[in-house]
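1. Model the structure of this input:
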Amino acid sequence: MGKLRIVTDSTADLPDDIVQRYNITVVPLKVFFGEEVYLDRVEITSEEFFRRQTNGETSSTSQPSPAEFVEYYTPLVKGGDEIISIHISSLMSGTVQSANLARTMLNYPGLEVIDSGMAGVPLGILVLNAARAAEEGKSGEEIKGLISRWLSELEVYFMVDSLEYLQRGGRIGKAQAFLGTLLNVKPLLTINGGLVSPYEKVRGKSKALARIISILGDKFGYGARLQCLVTHGDFPEGAEELKKGLRENFNCAEIIDTRLGTVVGTHVGPSLAGCVCLPVKD
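-> Reported below is the predicted structural model:
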């Protein structure tokens, strides 16, 4: 009898040690620099990607093909595993569509594809917690119920220098991109309805990062017990500032450091710092 296995894509931006520890299958998206193509988090590191991006090179991205999904699913199918495949929002990428086409091609009833409506660390926290639940012996139905609950409870906020990269990739409107360039204003963003959405604008990086902490305080209550994933592009000091604020204002059961991969990095740029938090229930 097979096991319950969790599959995701590389936009979950989970650290390699977590992927290996929980035996998570990660299907990579692709990033392009001109004619050069790389598998996200496989053939190019975040360090190399952001070096090229800050040097002015422009990148683009694409989802895995259905055939590539079949390749990753097939060993699990042969093992008789139950598969929960959790992916980047279908409004941001065609990845879910490719996964569903692969499911049809395999005609395997034990495969469930879930559109998370998220990308980056909020997808990552869902995948990590689903993998932990599977290890604890939870059923597929129980895990799907937990994912729905976590999606209703999590809060995600991030700061960028400007909306230039999101606007360039068609992920946000041009008018909003213009506003983000004014007067040292730093856009605070969230993910809502499957899309990146402006939350508010704050002047200056430190104030913007402090505002993320105060928003979380408003949402959860100061001193709340939280599980948090913190991320950045090429802005480690921003991530450190967020972690300090989280530790000082909340009872953090867990803070996990992550780093943006090349696909999410293409669409938000190097200046991002942000976090996702979930309330921890005893």
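2. From now on I want contacts and neighbour counts done on CA atoms only, so please keep to that.
-> Fine.
3. List the buried residues of stretch 36-55.
-> 37-41, 44-46, 49-50, 53 (16 or more other Cα atoms under 10 Å).
4. Over to stretch 198-207?
-> The neighbour-count check on stretch 198-207 (16+ other Cα under 10 Å) flags 198, 201-202, 205 as buried.
5. what does stretch 12-19 give?
-> 12-15, 19.
6. What lies in contact with it?
-> Stretch 12-19 is contacted from outside by 25-26, 87-88, 119-124, 127-128, 257-261, using Cα atoms under 8 Å, 6 or more residues apart in numbering.
7. And the helices in the stretch 101-250 of the chain, which stretches?
-> 121-135, 140-153, 164-168, 174-179, 205-220, 236-249 (DSSP state H, counting those that start in this stretch).
8. How far off centre is the last one?
-> It stands for helix 236-249. In terms of Cα atoms, centre = their mean, to the nearest Å, the centre of helix 236-249 is found 19 Å from the chain centre.
9. Packing partners of it?
-> helix 205-220, strand 225-232, strand 273-279 (3 or more Cα pairs under 8 Å, 6 or more residues apart in numbering; DSSP states H and E).
10. got it, and the third one?
-> Secondary-structure packing of helix 164-168 (3+ Cα pairs under 8 Å, 6+ apart): helix 174-179, helix 262-268.
11. try the fifth one
-> Helix 205-220 makes packing contacts with strand 155-159, strand 185-192, strand 195-203, helix 236-249 when contacts are defined by 3+ Cα pairs under 8 Å, 6+ apart.
12. Indicate which one of those is closest to R168.
-> Closest to R168 of the helices and strands packed on helix 205-220, according to Cα to Cα: strand 195-203, at 13.6 Å.
13. Please enumerate residues in contact with that closest one?
-> Against strand 195-203 from outside (Cα under 8 Å, 6+ apart): 89, 91-92, 117-118, 171-172, 176, 180, 183-191, 208, 211.
14. rewinding a little: tabulate the helices and strands packed on helix 164-168 (TSV), appending mean neighbour count.
-> Shown next, in TSV, are the helices and strands packed on helix 164-168 (neighbours: other Cα atoms under 10 Å):
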stretch	mean neighbour count
helix 174-179	15
helix 262-268	25
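15. before we go on, could you also do this sequence so I can check it against the first one:
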Amino acid sequence: MARLRQPTAPVAAADVPLAAVVKTAVVTDSAAALPPDWVSAFTADGRLTVVPMPVMVGTEIYGEGEDDITQTLSLALASGASVKTSRPSPGQFEQAYLAAQRHGFESVVSIHISSELSGTADAARLAAARVTIPVEVVDSRTVGMAQGMGVQSAVVAAADGQGAAEVRGFAEKRMERTKVYFYVPSLEQLRRGGRIGAAASLFGTVLAIKPILAVDGGRIVPLEKVRSAARAVARLEEIVAADVASRPAGQPRLAVHHFGNQLEAEALAARLREKCPDCPAPQISALPAVLAAHAGLGVLAVIVGESSTPTD
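-> Coordinates of the predicted model:
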């Protein structure tokens, strides 16, 4: 596999030189937590499409990125109102793939939230079977900017003129080296959504327990349990710092997600920067609504990835 520059932070369109012929379009879903300004730089010519994931608050259905649902979702979570999520329809993916074909692309790489947490990849596969343009559907086995980093690598590889197999390979290898660690003040939303499995049996319903969780093998799994929120956040920092220290110097890249607690996320990012001085400043962003609906208010998530170029 050819080597090419990989993104170390949200990549500006001007920083991604186009090959003479860009053969592969990239499609993803809004669980990738990509920065809106970054997305807009690549969508005009069809190189990237982000399919919104639906969130239902009460009886109203909102599309991530299409509707401003942050305040509505925050109020619903705070009040205990009904919040549900769903996968995009196969028809939405079919439209995205046909649009790529109309733009003149020869193939599509479609990168999606872990199939252990959502049926989104299945919907993409159903759509891929309906179109004539070849589509490589990738189960990211992760969420948030861990998925997003793979999408960024895919966009850069496609801009370099790589074919679908190579684009998929770059994305998968970057995502395989990316970890997700997070703290939630309460397991209630994860329990309601059926997203915790083993974590639920480990932590039970003990309200004093503050869990630190991770995404492993595409599933949410428990790492540790502590007795206070302050200790949970401190321990999250320690886990991230240890992960960073285990990676090649100068390679780790960090992202911090939050929902309803931006100032806390900014403070966490500042402390992580002090503990990881060789890392660029962590990217800070709200957790996508489709993920926040399950994690709940006050979530803090840290993604640890690398900027190194994947090779065979």
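16. returning to that earlier point: of all the helices of the stretch 101-250 of structure 1, which one is nearest V268 of structure 1?
-> helix 164-168 (5.2 Å).
17. Onto which residues of structure 2 does the closest one map?
-> Against structure 2, the aligned range for helix 164-168 of structure 1 is residues 188-192 (TM-score structural alignment).
18. mean distance, the matching stretch to its aligned residues in structure 1?
-> Compared with structure 1 after the fit, stretch 188-192 of structure 2 shows a mean deviation of 0.7 Å (mean Cα distance after the TM-score superposition for structure 1).
19. in that stretch, what's buried?
-> Result for stretch 188-192 of structure 2 [16+ other Cα under 10 Å]: buried residues 188-191.
20. Translate V290 of structure 2 into the numbering of structure 1.
-> Match for V290 of structure 2 (TM-score structural alignment): V263.
21. what's stretch 120-137 of structure 2 in contact with?
-> Residues outside stretch 120-137 of structure 2 that contact it (Cα under 8 Å, 6+ apart): 87-91, 93-94, 97-98, 101, 106-115, 138-139, 164-165, 168.
22. Could you tell me which of the residues you listed count as buried?
-> Here, 16+ other Cα under 10 Å leaves 87-90, 93-94, 97-98, 101, 106-115, 138-139, 164, 168 buried among the contacts of stretch 120-137 of structure 2.
23. Just the ones in helices from the residues you listed, please.
-> 90, 93-94, 97-98, 101, 164, 168 (DSSP state H).
24. any idea what A159 of structure 2 aligns with in structure 1?
-> Per TM-score structural alignment, A159 of structure 2 is aligned with E135.
25. Just the buried subset of the contacts of strand 195-203 of structure 1, please.
-> 89, 91-92, 117-118, 171-172, 176, 180, 185-191, 208, 211.
26. S82 of structure 2 maps to what in structure 1?
-> Using TM-score structural alignment, S82 of structure 2 lines up with T58 in structure 1.
27. So what's the residue count around the nearest residue to its match once chain neighbours are set aside?
-> Nearest non-adjacent residue to T58 of structure 1, counting by Cα to Cα, 6 or more residues apart in numbering: F33, 6.3 Å away. F33 of structure 1: 15 surrounding residues under other Cα atoms under 10 Å.
28. Alignment lookup: F33 of structure 1 to structure 2.
-> By TM-score structural alignment, F33 of structure 1 lines up with V57.
29. Would you enumerate the residues in contact with the residue nearest to T58 of structure 1?
-> Counted by Cα under 8 Å, 6+ apart, F33 of structure 1 has contacts 57-60.
30. Could you do P282 of structure 2 as well?
-> 253-256, 269, 272-273.
31. now E164 of structure 1
-> 177, 268.
32. Also Q53 of structure 1?
-> Contacts of Q53 of structure 1 by Cα under 8 Å, 6+ apart are 59, 269-270.
33. Just give the nearest non-adjacent residue to L272 of structure 1, would you?
-> L272 of structure 1's closest residue in space is V160 (Cα to Cα, 6+ apart), at 4.5 Å.
34. A273 is in contact with that neighbour, correct?
-> Yes - the criterion here is Cα atoms under 8 Å, and V160 of structure 1 meets it with A273 at 6.9 Å.
35. And these two? Which one has more around it.
-> For V160 of structure 1 versus A273, the count of surrounding residues by other Cα under 10 Å is larger for A273: 29 against 26.
36. Run through the residues that contact the corresponding residue of structure 2 for that one.
-> If you follow A273 of structure 1 across to structure 2 using TM-score structural alignment, you land on L300. L300 of structure 2 is in contact with 182-184, 256-259, 265, counting by Cα under 8 Å, 6+ apart.
37. Any chance of the residues you listed in TSV with distance to K173 of structure 2 as columns?
-> Output for the contacts of L300 of structure 2, formatted as TSV (distance: Cα to Cα, whole Å):
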residue	distance to K173 of structure 2
F182	22
Y183	26
V184	28
V256	21
H257	22
H258	26
F259	28
A265	28
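38. that older thread, contact partners for the match of A159 of structure 2?
-> Y22.
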